[in-house]
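Q: predicted model, plus sequence, below.
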Amino acid sequence: MTDQPCDPQTALLADLRSGLPASAVVDDPEVVASYAHDMASFCAAGRAAVVVLPRTVEEVQHVMRTATAHRVPVVPQGARSGLSGAANAVEGCVVVSLVKMDRIVEIDPVERIAVVEPGVINAVLSRAVAEHGLNYPPDPSSWEMCTIGGNIGTGSGGLCCVKYGVTAEYVLGLDVVLADGRLLRTGRRTAKGVAGYDLTRLFVGSEGSLGIVVGAVLALRPAPAPQLVLAAEFGTTAAACGAVRAIMAGGHTPSLLELMDRTTVRAVNAHARMGLPESTAALLLCAFDTPEPAADLAAVAALCRAAGASEVVPAETAAESELLLAARRLSLVALEAVKGTTMIDDVCVPRSRLAELLEGVERIAEKHELTIGVCAHAGDGNTHPTVCFDATDEDESRRARASFDEIMALGLALGGTITGEHGVGLLKKEWLARELGETGLEVQRALKATLDPLGILNPGKVL
């Protein structure tokens, strides 16, 4: 490190450049500004001092040693597709963008694992393992752009969670650069292993506040059969949620069980002319990737009709199924087009309380005179109420924020959680304390202080 007297930023840049390639250190103000925030609304972002784009573990270690020496905050970033402000820059920080660390190091069909760097795009990994007859199940809606490191940082989910689970269930081991630059290896490559505390799970969902993930061992599954999808229309959201309860109580294991409310259906039609039934109050999509999906869909169709479905349409081919799923994947984009800006909530409730949440959201929308569409991973109770508003309208923005908070309060009142897969970041930080309680918050802060005693890793996020 240099010991020549100079202003702090000049010294910081000099020390960073002493261990990094010239192209890895970016201090052009306009370029640095482009790394200021992720996709969340209502989340403040500071001005970073510099952006670094390391390509190796050693380079990340150098960044953290330098940041520790200078007592400078560090904000790790992936594709910045997050929805909670977790990747937002803080004033004077070093932004560490991990997108250049994008190698798939290994795919092992025998052990059914993949070893990857954090900048690997989710869809790229999925296609690579498919060539070996394998599958990496976590599939966030942003899978074509989001990175595995970001998925690990936020504990991402996706459409297939109802059957296959979330990111945490597929992370076997991690390489993590700690705040002081040390490299920590957690977990294992083996199918089983319970040695010591489960540090791997500790880092999954920590949003870069405990260390920087620079490598991961991921579990893979055999590639499933092509799935077939059924669409069921309901006159009320309560009836649709009754069908969800019946499907799950009946012992069925769909690969996907998604719900779109009337507002979302209409938004998708307006955006993409999908021809979805706008008269329906709720559209339920159910899929199976079993050896006999048609038989499973027939059983679910009967349950949907018994629950009050006005129309049940099973797809007969994979192409028809993909068309139905395309509508669901367009939901958030379509809702954003309604007013230009959205706040996407991420409340997860017990399946038995799903109808109460949807009905409550409808009341909140009426109260605040806002458009709020709900799409949901109904099979696991994870809902995404999406508040549509005009960001240039101060009063409408205020009402949007108020409605967002009321939805989170409703979710907690129904025995749920403030986030099922998007993380806490800045957006939900004050709500985390309400969910965890004083003791839970103290324990989490103690863990943070142990791993990051100077508080330089993604400060101000999560806790």
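A: Good, I have the coordinates.
Q: use CA for all of it now, contacts and neighbours both
A: Noted.
Q: secondary structure class for residue 312?
A: Put simply, residue 312 is strand when judged by DSSP: H, G, I helix; E, B strand; the rest coil.
Q: dump the residue contacts of it.
A: By CA atoms under 8 Å, 6 or more residues apart in numbering, the contact set of residue 312 is 230-233, 301, 304-305.
Q: recalculate using a threshold of 7 Å.
A: Residues in contact with residue 312 (CA atoms under 7 Å, 6 or more residues apart in numbering) are 231-233, 301.
Q: how about these, which pair is most distant?
A: Based on CA to CA, the longest span within these runs between 233 and 301 and measures 10.9 Å.
Q: make CSV out of the contacts of residue 312 and add distance to residue 347.
A: Formatted as CSV, the contacts of residue 312 follow (distance: CA to CA, whole Å):
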residue, distance to residue 347
231, 24
232, 24
233, 23
301, 28
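Q: can you pick out the ones from those residues that are in strands?
A: Among those, DSSP state E puts 231-233 in strands.
Q: turn the buried ones among these into a named ChimeraX selection, would you?
A: Remark: buried members of the ones in strands among the contacts of residue 312, expressed as a ChimeraX selection using 16 or more other CA atoms under 10 Å:
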select :231,232,233
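Q: redo the ones in strands among the contacts of residue 312 as a markdown table? Include distance to residue 443.
A: A markdown table is the format used below for the ones in strands among the contacts of residue 312 (distance: CA to CA, whole Å):
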| residue | distance to residue 443 |
| --- | --- |
| 231 | 45 |
| 232 | 45 |
| 233 | 46 |
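Q: structure B:
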Amino acid sequence: MSADPSSLADSLPDGMVVTDADILAGYRQDRAADPTAGTPLALVRPTTTEQVQNTVRWCAANGVPIITRGAGTSLSGGSTAVDGAIMLSTEKMRDIAVDPATRTAVVQPGLFNAEVKAAASAHGLWYPPDPSSFEICSIGGNVATNAGGLCCVKYGVTTDYVLGLEVVLADGRAVRVGGKQLKDSAGLPLTKLFVGSEGLLGIITEVTLRLLPPQGPASTVVGVFGSVHEASRAVLAVTAEIRPAMLEFMDSVAINAVEDLMRMGLDREAGALLVAQSDAPGAAGAAEVEFIQKAFESNGAGEVFATDDPTEGEAFTAARRAAIPAVEKLGSLLLEDVGVPLPSLPALIDGVAEIAAGNRVMISVIAHAGDGNTHPLIVFDPADPDEAEHAQVAFGQIMDLAIELGGTITGEHGVGRLKKGWLPDQVGSDVMELTARIKQALDPDGLLNPGVLL
């Protein structure tokens, strides 16, 4: 017999524990839309660390699993509901305090990435990590998956900005690791252990983030290529010499889908589009822009456009951010985020095209090309069993290809539930055993996010 959530409700403020079936239905799936999602026993939306602790202690005492959910934007099924589990949503944990003296922000996990950026900007500071979904994804989810984004080629990913955490462990204890100090070698690097752990080791209730001075004005260079192979070679030419502030890739399917959505005059005949930016100051920036232009031209770009106008530059950045929702209008998506060492980028992009042809499915490739992180988007009709099967086969073959090329099955979305079958092939049995031992040490009853990663 399942536990009665009314006893949990007694220990929390009125209305915090929700059992209404219609509301629970809205929390079954995340952005990955896993059709096998279960139904939660109850939804809990705490506002404080203490309320999270009460929930975790009740779950530990009753043997009830906990799925932690941020904004529900996971693309790997990391917050898919499990039958009989508590769905703990951090959406109402939204406090933030910016400290200009230390250039830090102390943030609860439910705040959106964009809201953290805005709060930092109000104090003349900048929070760099910028997933394409920055307006709707939460900081807690960003930390749980070590999210990246468009500017990470130069400025790094989430883990590079997490200085400290407050984490509720599986037994209900709240621990603090790290802090506002920029350097700290005291003990094991436990902060790094929790970043990217996908809710398996504890529930993050507070994050201390490092902030930077504001980014300088950026110049934008756009290259239009006849083929994805030419564009991928141009990426290597740029990154061999400089580290741009952004270097993004879109194939012809994405270009046309975005043009359908935004009507901004993109070349529908192009095989690929590269959008690069330099934010280096003065003469150094001008030199970078000139270098990028020449790299694009010498690798087959039929048209190269450069601008210092921030509005024009933002328009192309917005076009790249819109690629996934634009392609999604063509059908249901299986979303990948495989990555490879940069020299293998052309082989990965060419290989994805071969996989698409071999399985007779449409695969659109967009990419944070400057760091080798690609997003192959498999478009299919789930009502067509044959097409759905081919899509699943292609999904696995793309991960196999990334591993074969010395890369990763996930650059920033996390393993979640959708990719865990391929994780042993990437990391090996010894690493899987070590991972399981760490999980056992921190969550011996296996109640935190069961079904993810392991």
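A: Nice, thanks for sending it over. Small disclaimer: the values here were computed from a predicted structure and weren't measured.
Q: what's the TM-score here?
A: With the length set by TM-score structural alignment, normalised by the length of structure 2, the two chains reach a TM-score of 0.98; 452 aligned residues with a CA RMSD of 1.2 Å.
Q: follow-up on the earlier one: closest one to residue 180 of structure 1 out of the contacts of residue 312 of structure 1, please.
A: The closest of the contacts of residue 312 of structure 1 to residue 180 of structure 1 turns out to be residue 231 (CA to CA; 52.3 Å).
Q: how about the nearest residue to the closest one, chain neighbours excluded?
A: residue 285 (4.7 Å; CA to CA, 6 or more residues apart in numbering).
Q: just to check, the one you found is in contact with residue 233?
A: No. Using CA atoms under 7 Å, residue 285 of structure 1 is not in contact with residue 233; the gap is 9.1 Å.
Q: mind listing the helices for the stretch 1-150 of structure 1?
A: Using DSSP state H, counting those that start in this stretch, the helices found in the stretch 1-150 of structure 1 span residues 8-17, 29-33, 57-70, 122-130, 148-154.
Q: now do the longest one: everything it contacts.
A: Contact with helix 57-70 of structure 1 is made by 12, 15-16, 19-20, 54, 73, 177, 179-182, 214, as judged by CA under 7 Å, 6+ apart.
Q: apply 8 Å and report the result again.
A: The contact list for helix 57-70 of structure 1 (CA under 8 Å, 6+ apart) reads 1, 12, 15-16, 19-20, 54, 73-74, 94, 177-183, 214, 454, 456.
Q: quick one: the residue sitting furthest away from the middle of structure 2 and residue 47 of structure 2, what's the gap?
A: Here structure 2 reaches farthest from its C-alpha mean at residue 1, the gap being 37.1 Å by CA atoms, centre = their mean. When distance is defined by CA to CA, to the nearest Å, residue 1 of structure 2 is 29 Å away from residue 47 of structure 2.
Q: counterpart of residue 417 of structure 2 in structure 1?
A: By TM-score structural alignment, residue 417 of structure 2 lines up with residue 426 in structure 1.
Q: how close does its match get to residue 202 of structure 1?
A: Applying CA to CA, the value for residue 426 of structure 1 to residue 202 of structure 1 is 19 Å.
Q: and these two? Which one has more around it.
A: Set residue 426 of structure 1 next to residue 202 and count neighbours by other CA atoms under 10 Å: residue 426 wins out with 22 against 13.
Q: wait, residue 268 of structure 1 sits on residue 262?
A: No. Assessed by CA atoms under 8 Å, residue 268 of structure 1 is found out of contact with residue 262, at 10.0 Å.
Q: out of these two, which sits in the busier spot?
A: Using other CA under 10 Å, the more surrounded residue of residue 268 of structure 1 and residue 262 is residue 268, with 28 against 23.
Q: now do the contacts for that one.
A: With contacts defined as CA under 8 Å, 6+ apart, residue 268 of structure 1 is in contact with 274, 327, 330-331, 334-335.
Q: what's the answer for residue 265 of structure 2, then?
A: residue 259.
Q: does the match of residue 417 of structure 2 touch residue 83 like I think?
A: No. With contact defined as CA under 8 Å, residue 426 of structure 1 and residue 83 do not form a contacting pair (9.7 Å).
Q: how many residues are close by residue 363 of structure 1?
A: 12.
Q: show me what it aligns to in structure 2.
A: Counting by TM-score structural alignment, the partner of residue 363 of structure 1 is residue 354.
Q: show me what residue 161 of structure 1 aligns to in structure 2.
A: The alignment partner of residue 161 of structure 1 in structure 2, by TM-score structural alignment, is residue 152.
Q: now swap in residue 300 of structure 1 and tell me
A: Under the alignment (TM-score structural alignment), residue 300 of structure 1 maps onto residue 292 of structure 2.
Q: how close does its match get to residue 410 of structure 2?
A: Applying CA to CA, the value for residue 292 of structure 2 to residue 410 of structure 2 is 28 Å.
Q: who has more neighbours, these two?
A: residue 292 (29 against 23).
Q: wait, what's in contact with that one?
A: Counting by CA under 8 Å, 6+ apart, residue 292 of structure 2 touches 221, 238, 276.
Q: those strands in the stretch 351-463 of structure 1, which residues are they?
A: Along the stretch 351-463 of structure 1, counting by DSSP state E, counting those that start in this stretch, strands occupy 371-377, 382-389.
Q: brain fart, the stretch 201-350 of structure 1
A: Ranges of strands in the stretch 201-350 of structure 1, per DSSP E, counting those that start in this stretch, are 212-219, 221-222, 228-234, 256-261, 282-288, 309-314, 341-344.
Q: just put these in JSON lines and tack on distance to residue 407 of structure 1.
A: Converted to JSON lines, these look like this (distance: least, CA to CA, whole Å):
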{"stretch": "strand 212-219", "distance to residue 407 of structure 1": "32"}
{"stretch": "strand 221-222", "distance to residue 407 of structure 1": "36"}
{"stretch": "strand 228-234", "distance to residue 407 of structure 1": "23"}
{"stretch": "strand 256-261", "distance to residue 407 of structure 1": "16"}
{"stretch": "strand 282-288", "distance to residue 407 of structure 1": "19"}
{"stretch": "strand 309-314", "distance to residue 407 of structure 1": "27"}
{"stretch": "strand 341-344", "distance to residue 407 of structure 1": "11"}
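Q: and stretch 187-197 of structure 1, which stretch of structure 2?
A: Under TM-score structural alignment, the match for stretch 187-197 of structure 1 is residues 178-188.
Q: contacts for that stretch next, please.
A: Here stretch 178-188 of structure 2 makes contact (CA under 8 Å, 6+ apart) with 102, 104, 163-165, 190-191, 208, 210.
Q: measure it end to end?
A: 10 Å.
Q: and residue 149 of structure 1, what pairs with it in structure 2?
A: So residue 149 of structure 1 corresponds to residue 140, using TM-score structural alignment.
Q: didn't that match look like it was pressed against residue 70?
A: Yes. If you go by CA under 8 Å, residue 140 of structure 2 and residue 70 touch, sitting 6.1 Å apart.
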